[in-house]
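Colleague: Got a predicted structure here, sequence first:
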Amino acid sequence: MSSKLHVVALVSGGKDSLFSILHCLRNGHDVVALANLHPPQTGPSSTHEADDINSFMYQTVGHSIIPLYEKALKLPLYRQPILGHAVNSDKDYHHHLATSAAPLSTPSSAPRQVDAVAASETSTAAKPTADAADASFPAEPSVSSASDEVSNTSRNDSALPHQNRRQAEPSTLRVRGETPDDDDDADETESLLPLLRKVLAAHPEVNAVCTGAILSTYQRTRVESVCARLGLVPLGYLWQYPSLPPYADASLLRDMDAVGQDARIIKVASGGIDSTFLWQNVAEKRTVERLKRAAARFGGEGAVLGEGGEFETAAVDGPSCVWKAGRIEVDVDEEAVVGEGGSAVVKFKGARVVEKAPSDDGGLENLRIPDLFDIEFEELGRKLLLSSPETAADSNTTKSIDQSLASTTLSPDPPLQTLQHQTILQDTTLTISNLTVPHANNEPLSPTSQLEAIKSQLLTLLSTHSATSSNITSTTLLLRSMSLFTLLNPIYGSLFTSAPNPPARVTIACGSSLPLGTDVSLSCTVNLPHTNNSNNHPLRRGLHVQSRSYWAPANIGPYSQAIAVPASSSSPPSNVEIVHLAGQIPLVPASMDMVRAGDVAFARGGADNGFGVQTVLALQHLWRVGRVMGVRWWACGAAFVSACGDRREGDRRAVLAREAWRGIHEGLRPAEEEEDEDEGDVDVWDLKFGNRGMGGVSAVEVDGRANLPNFKGVKLVDGGGDDDDDDVLAPPCVVAEVLELPRATDIEWTSPGLANCKNVALRILRGGETGLLVHETKFAADTVAFYAAGVADRNQVWDLEDVLQNADVPAGGRIYTVYMAKPLPQEWLGKSKPLVVPCSRVWGPEGKEVAAAVMMRYSRSSDGS
């Protein structure tokens, strides 16, 4: 189990910020304080709702009741005025883009004073949404604190001791907006820094921050930026909540109702949600049904929850485990304050904390935790694991193992002598592969010196192409041993400190498969800027979630879950994207602990089931990230499995991984008459809960998640391959056995994803003297394609070249990745210039053990070459 965290809750008084506290407690953490950012007082006449400043980041309506939360919850409350405005209005935030280079003005060192006043939390982008916040109370004295910036390098997931949080020298940098003279130039996000420093000064045990962010990347990335600099763990248990089982916006409101949270609508800002909703309990059944109807007519994603600014709330009561002292009683004026565009705000006449009648409201016991597994992955796990206690696989899997064992016996070869550095520029994609520096001046280098030299070499190569590290979209980091990871990761992270969304990364340990003396190798894919962007499509999209949630593992290190870039610069321009995904390992998102078979209902326990559970959960993480990024189809799955010392067990793991890949595609393929639907419309709520719903609600919900894979527009073209494997329509999948994986896991999944592609053509090609099978995935009007093949011996790579030549694939547009268990001909390696991943064993797309698995991406440049 993960260690207990000591949490400060960023609260606005709204439904989400208060509900997130309950989830912190449910996950075993202690909430020790509340923190709030409030509008600065504008003058003696500044009172109540008049100070709703419509912040881009913070919610500032309903502030007159905020001071009462300290008494009602029996938690100390800290506050700080919001300084500045949205200087950096990008969706993804980095503090370097919102800090001043001006000389430091040292803050006062006056002692901290705490007066128990208002609380607020952060909100969604563009306008205040979903929760209320604080306002018109006098600002507290500044906390004495030199301006400190925490290094943006990685750290272990466990909370850092307060005294070990790294701080920059006070003379080097200060945060804009921390002193009165530059308030107008400050980004409002940076107001969080002095607020949290104030809390840390009073509660040095605090090592985590919780918020109520649900869908807002704008909000989440800003809180995460501040937390990273202060060494605090961000907790976002409500993140992507509507995409978790049972896949409905209203499920969050029902969960609030089930535990007795009472949050009232205090502001409406949408024509569909009018003033008749004011002061209604947002989680009450009748209100939920009205919100659903209004959202169906006028709202977008998250409208039922107010995520688009449709309404805001203020919590006035809840379970006694949070509301320890009482509830908030509010006197409300019968007439609302009406604003422009159909907006209206409740007018408060007075509020007080009143004692609650004794009750056994259940609290934490009634709090639903979303299921760890999506329904389709739970079903996949059952099929994989329950049919045979001896092998944790069905008869087809056992047959496949026997076929794999009967395949060509691969004799051991000496390890690679060297990894040849390669640089290829194709269209706007620059690939820099196999960077190694094992020696200098004929002297061996230490692992850290090797990576420092690689870093210098990489920056030089990038500069020759007018690029920087911020142009890197994905990396592959190969280590001799995972024991080197904590030593080398800070050096790697120092490459990516000046911009948000660092590249996606796959990290594996190859052991003795690496050349002698080589302890680390780095390969990169770089997306170079280009001028052919007349459709104004973004040249880079990223997803870097650092908060713990129920959704997918947090990436606390210097790598993103995914980076998407245009597939090509072809003319006319296209919105089709290649999505680079980080390696996904089977961590339980809420705790960041490795999943255990004994904690999973569909597993029977034992070592075999442990691998199966890991396989399914890591694959689900790949799916969840892919869905958020808009992936419609995978190019080629790659499963890394750790060496287990038993050849037959290695075969079983490889087959099980392949069965999982193919099984999830088969399970998600709709019936033929349903394939015209573009988005998911499976009645998952009814499937899971029947007509009873959640919390007694009899409504039936619809799964609104995007289809992945999206079979609409996917066609299988006869390529003469005569693949009689079966009729499963799925991308190819390769499995590679390596020495070790991060966190000592047994499996790590990754795959390039294809986004915004409406048509995908699949073809299996056969050619060469050996009848080699090559899997082709073509999209983007034939300007981009992926190819995958398993070569049984070193000389079969020449058959691959024959197949590609016969398929009219120009040699100039190819980018290769080779998962190599046996050395391939140097002539071919020199010609193809692949990224090489040395492995101990490899299984190709047909499921048989091979000398190497080859993946190749072809892109046609804007000049047609």
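Modeller: Right, received. Where do you want to start?
Colleague: Every contact and neighbour count from this point should use C-alpha atoms.
Modeller: Fine.
Colleague: List of residues touching stretch 623-634?
Modeller: 543, 551-552, 561-562, 564, 579, 581, 705-710, 731, 751-757 (Cα atoms under 8 Å, 6 or more residues apart in numbering).
Colleague: wait, stretch 796-810
Modeller: 765-772, 774, 789, 791, 811, 824, 828, 858, 865.
Colleague: Which single one of those is nearest to residue 605?
Modeller: Top of the list for closeness to residue 605, among these and by Cα to Cα, is residue 789 at 35.1 Å.
Colleague: SS state for the closest one?
Modeller: What DSSP: H, G, I helix; E, B strand; the rest coil gives for residue 789 is strand.
Colleague: so what's the nearest residue to it once chain neighbours are set aside up against?
Modeller: The spatial neighbour of residue 789 that comes closest, neighbours along the chain excluded (Cα to Cα, 6 or more residues apart in numbering), is residue 774 at 4.9 Å. Residue 774 sits next to 721, 764-766, 787-790, 800, 803 when contact means Cα under 8 Å, 6+ apart.
Colleague: Use this one as the comparison:
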Amino acid sequence: MMTTPAAPPPAQGGRLNVIALISGGKDSFFSLLHCLAHGHRVVALANLHPPETNEHEGSKQEEEEEGGGGGEEEDLNSFMYQTVGHQVIPLYAEATGIPLYRQPILGGATQGKDYSHFSTAVAVQGEGDNNAKAKHVKDDDDETESMIPLLLAIKRAHPEANAICAGAILSTYQRTRVESVAVRLGLTPLAFLWKFPILPVPQHLAGGDVATTDAQLLDDMAAAGMEARIIKVASGGLDDSFLWTNVADRLGKERVARSMRRFGTASEKGAVIGEGGEFETLVLDGPRQLFRKRIMVEEKDRRVVREGGGCAWLSFRSAKLEDKEVTVAASDEEKSDTGKIRIPDLLDARFVGVLEGLNTSASAGEEEARKLLALLNMEPQHSLSKQEGTFQLGLPQSLNDRKLQQWCFFGNAFSSAGSSNTVETETSLLVSRIRQRLRQSNLPPSAILTSTILLRHMADFPTVNSIYGALFDSPNPPSRVCVACGDSLSALTNSNGSISIAIYLTVHTGFTNKSKTDQRRQGLHVQSRSYWAPANIGPYSQAISIPLASLSSSSKPSNSTGGNHDDGNGGPRLVTIAGQIPLVPATMALPPAEPEQQRQALNTQLALSLQHLWRIGLEVGVQWWTSAVAYFPAATTTTTTDSSFSMPMSEKARLAYKTWQSAHQWSSKVASDEEDSDANSDPDEDDGPDLWDRKFNPRYMSFAVTSTEESSSSEPKLPDWSVLSKNNNSKDEKKKRRTIPPFFAAQVAELPRSAGVEWHAHLGVAKAGSKSVTVLESFAANINSDDGTGEERVVEVHQTVVRSPPSTSEQDDDDDDLDDMDNDDDDDDDKGVKIEASGRQPALLQTIVVERYMGGSSPPSSSLSSSSSSFATVDELARLSTRRLINQGHGEPDKERGGPSVMVRYVDVSLSAAAALGGGGGGGGGVSVAVVPCASLWDAYGERLASVTIYQSVFE
């Protein structure tokens, strides 16, 4: 009986010394408790408060006698910091026994949700993780920068401090600002509550509504022994009668949830826990592990301040500390308190199911392999010319109009003087060439969407990372994939010697320097440790997305002026996502594995790393993947616990595909329980706001279009089957749910962190309307090799079309065609779907050409041509398969339009000589085809491949 991974264990050997940012609210303190649960040590509390005339920057605050002072009766309503209740904060030092440091808030909110310190301040980081020499140029207009002098003062008093924790849950605004400051000061950012509402909940709550699952956080706080009182309300669902309600209590939590359901806000993600500003809290007590004393505020010392518009808060005249009763030995109680902090399970229900499937008998994979052998005997297409029934588009863009370009840069093995270059020198030269190419093209670094970095040795990664990172000085750097190819990397150049690095960049040439703040490019860059997904601390984002419409030859930057001109910011979005390895997010370490359980360990890594890809995809709205590759490291003999798991690559490929397939086909078997209807017996269950209030009263406007049904239907789904349209051969709507995006496995030398697998989805599709994605029927063809031997090769073509939503009339025509395809009249089978891009709306075509090896499992190196023309036939096949989709009404494309662009080519180097790979010379120059040299390539069923090439075309 297999066991699924539970919550990750506390950190072993990775204890951090944490500065805890506290506001007095429940989230910052609960995040602090999670730090303690992971074995970290909290060395100081840090708080920012409204300006006061007698404060000294960075000074340690003595507790005011009896909590002294009501302070000014105003709330800053900061987007960044909770300020109401700040008069009680000084008591936390004595209550917890942890030194407290405070600093006035200077300035206000600036910029958007993603934060760049380069526009407001400069901090120069010195050497080492604990850099006390960071310099700061203060900007009094930006409230974020108020953290810098406070944290510097704490680091001077506690030089061992190397991490910072905050209570961000769903606020990108808050998280990115803390991360910006932390990284500049050499502190590891911790945000254990990040995305907490979407993480696995206890089994009995699975399938519940949003309010139920969100409120689990409040249940967890109650179980931990916290007392968190509401001290501010700012929502039509909560009036001032809710002030001083304990939300870390079952009755208080249920009262809040009932009221929000009544007013229509409970279905909004995070509302029940106050993430939308519905309420703010003040923590008075917690487990003895943290709180030695309890804070008391008597009723006579609390006064309600009403601001209007539904906003009210409590002003405190006085507060005091109270000793806690000791019923057991303190040390024993503290140990028991540690176990009360619920750590979410490592895997979601989807990937628990995936892992259970992987740990079953291998017979299923063998059966799938037999099915493949039958598939390979199918009759190949005899012609690639236009045929009735083919999905048809407009004309492909000309070479000059293409806005997505692939730039390739290769290292130099030798300097101009003939001496060998170090990897540091090679990387610096490449970065210089990239900067030069950007300048020549009038493009900012933000025009780079994603990068692939190939190294000779993974040990060079830290050196490369620091130099490469200097390219980017704004939020959301490109997503990135990094693998090590070993000696195969030298096959990319025609020069003698061994290069150490190659960099491939996907660049959007429409994002010029004139549109440097172009809002069409969006990103996700989470640098904090959490339970959600691995932190990306460094110059790469989890995801970057652009609108499909921005690829139109007529699109303009979104900040340009041009009347009614389309700003290129609507419709489907194309998403690039960083390669994902199986790190446990909270510890940033690989899952523990027993040597005798290698297969189960690999299965866990497969499921966990794919879950990371899924969670990131869902966060940025991905509904469909166009294709994916699973990288595996080559087997090594230097260690007994290496990441290769000592099993054949054919088996690893089958396991990876089973993971990919199961993740797509999994469906929840948990039915939602109907909510208990006890409205008539509860005094709080009166009617919600009437229709007039919902439409015209500012206090209730946010509820006007909110409903449980709308919220549930808008929840992201991956895969989202509604975005798929039927292809020309489909007669069964259910076939869509059996459609799996193309997959293959690539063996390279090494992966980051000695991981056993790395998942890379080539492209995600987000914000796609109904039937916006078409997966065309795959086909096979026999082609002759170019080496004069007359040997035939089997080549498969897989194509996916992403298009902007058609007009209403086109949609109706599409539906009619699809209805016709479903009937039993054979005369209608060839009607097909002819869909053209309306106006100048573009459509993206991804073509994958898979070249199979037909000569057995151990091919000789001479089995393929050593001439670069060995890929000429493959490229020609891609061109012909693209050409057949051109609508007949548009005529033939002229030569200027050329063929599809090669985005990346994966090649088994044991089957192709160096000259066949398409690499550049010793210095690159950004003109060669992007090639990933692999030790071996495998399909979904464990069969050997010679090459896989991914092409893109844009039609208008």
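Modeller: Structure's in. What do you need? All values reported here derive from a predicted model rather than from experimental measurement.
Colleague: ok so, going back, out of the contacts of residue 774 of structure 1, which one sits closest to residue 470 of structure 1?
Modeller: Among these, and counting by Cα to Cα, the member closest to residue 470 of structure 1 is residue 787, at 28.1 Å.
Colleague: Was I right to think residue 282 of structure 2 contacts residue 83?
Modeller: No: look at residue 282 of structure 2 against residue 83 with Cα atoms under 8 Å: they stay out of range, at 10.5 Å.
Colleague: between these two, who's got more neighbours?
Modeller: Neighbour tally, residue 282 of structure 2 and residue 83, criterion other Cα atoms under 10 Å: the higher count belongs to residue 282, 25 against 22.
Colleague: To which residue of structure 2 is the residue nearest to residue 789 of structure 1 aligned?
Modeller: With TM-score structural alignment as the criterion, residue 774 of structure 1 lines up with residue 797 in structure 2.
Colleague: Check the contacts of stretch 796-810 of structure 1 and tell me the two furthest apart.
Modeller: With distances taken as Cα to Cα, the most widely separated pair in the contacts of stretch 796-810 of structure 1 is 770 and 865, at 29.8 Å.
Colleague: returning to that earlier point: quick check on the contacts of stretch 796-810 of structure 1: which are buried?
Modeller: By the neighbour-count criterion of 16 or more other Cα atoms under 10 Å, the contacts of stretch 796-810 of structure 1 include these buried positions: 765-768, 772, 774, 789, 791, 824, 858.
Colleague: now, which of those residues lie within strands?
Modeller: 765-767, 772, 774, 789, 791, 858 (DSSP state E).
Colleague: Reformat these as a markdown table; add distance to residue 440 of structure 1.
Modeller: Compiled in a markdown table, those are given as follows (distance: Cα to Cα, whole Å):
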| residue | distance to residue 440 of structure 1 |
| --- | --- |
| 765 | 46 |
| 766 | 46 |
| 767 | 45 |
| 772 | 42 |
| 774 | 41 |
| 789 | 37 |
| 791 | 36 |
| 858 | 36 |
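Colleague: quick one: which of those residues is nearest to residue 355 of structure 1?
Modeller: Where these are concerned, and distances follow Cα to Cα, residue 355 of structure 1 has its nearest neighbour in residue 858, at 69.0 Å.
Colleague: That closest one matches what in structure 2?
Modeller: When structure 2 is aligned by TM-score structural alignment, the residue opposite residue 858 of structure 1 is residue 953.
Colleague: Might one say that that match is in contact with residue 902?
Modeller: No: here residue 953 of structure 2 lies out of contact with residue 902, judged by Cα under 8 Å, at a distance of 9.2 Å.
Colleague: quick one: the strands in the stretch 151-300 of structure 1?
Modeller: Using DSSP state E, counting those that start in this stretch, the strands of the stretch 151-300 of structure 1 run over 208-210, 233-235, 262-268.
Colleague: For residue 748 of structure 2, what is the corresponding residue in structure 1?
Modeller: Checking TM-score structural alignment: residue 748 of structure 2 goes with residue 738.
Colleague: now do residue 183 of structure 2
Modeller: Residue 183 of structure 2 maps onto residue 228 of structure 1 when the alignment is built from TM-score structural alignment.
Colleague: is it true that its match touches residue 150?
Modeller: Yes: counting by Cα under 8 Å, residue 228 of structure 1 touches residue 150, with 7.1 Å between them.
Colleague: can you give me the end-to-end distance of stretch 260-271 of structure 1?
Modeller: 29 Å (Cα to Cα, to the nearest Å).
Colleague: Which residue range of structure 2 does it align onto?
Modeller: Stretch 260-271 of structure 1 corresponds to residues 225-236 of structure 2 when matched by TM-score structural alignment.
Colleague: ditto for stretch 550-558 of structure 1
Modeller: Structural correspondence for stretch 550-558 of structure 1: residues 531-539 of structure 2, per TM-score structural alignment.
Colleague: So what touches the matching stretch?
Modeller: Surrounding stretch 531-539 of structure 2, the residues in contact under the criterion Cα under 8 Å, 6+ apart are 192-196, 199, 344, 346, 465, 468-469, 472, 477-478, 525-529, 542, 583-586, 588, 612, 615-616.
Colleague: Buried members of these into ChimeraX, please.
Modeller: A single ChimeraX command is used to select the members of those judged buried by 16+ other Cα under 10 Å:
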select :192,193,194,195,196,199,344,346,468,472,477,478,525,526,527,528,529,542,583,584,585,586,588,612,615,616
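Colleague: From the contacts of stretch 531-539 of structure 2, which land in helices?
Modeller: Counting by DSSP state H, the contacts of stretch 531-539 of structure 2 place 465, 468-469, 612, 615-616 in helices.
Colleague: what's the distance between residue 728 of structure 1 and residue 665 of structure 1?
Modeller: With distances defined as Cα to Cα, the gap from residue 728 of structure 1 to residue 665 of structure 1 amounts to 8 Å.
Colleague: Against residue 418 of structure 2, how distant is the equivalent of residue 757 of structure 1 over in structure 2?
Modeller: Structural alignment (TM-score structural alignment) places residue 757 of structure 1 against residue 768 in structure 2. Using Cα to Cα, residue 768 of structure 2 is found at 53 Å from residue 418 of structure 2.
Colleague: and what of residue 939 of structure 2?
Modeller: Residue 939 of structure 2 sits at a distance of 42 Å from residue 418 of structure 2 (criterion: Cα to Cα).
Colleague: When the two are compared, which one has more neighbours?
Modeller: In terms of neighbours (other Cα under 10 Å), residue 939 is the more surrounded of residue 939 of structure 2 and residue 418; the figures are 24 against 8.
Colleague: Apart from its chain neighbours, what residue comes closest to the more buried one?
Modeller: For residue 939 of structure 2, the nearest residue in space outside its immediate sequence neighbours is residue 744; the separation is 4.7 Å by Cα to Cα, 6+ apart.
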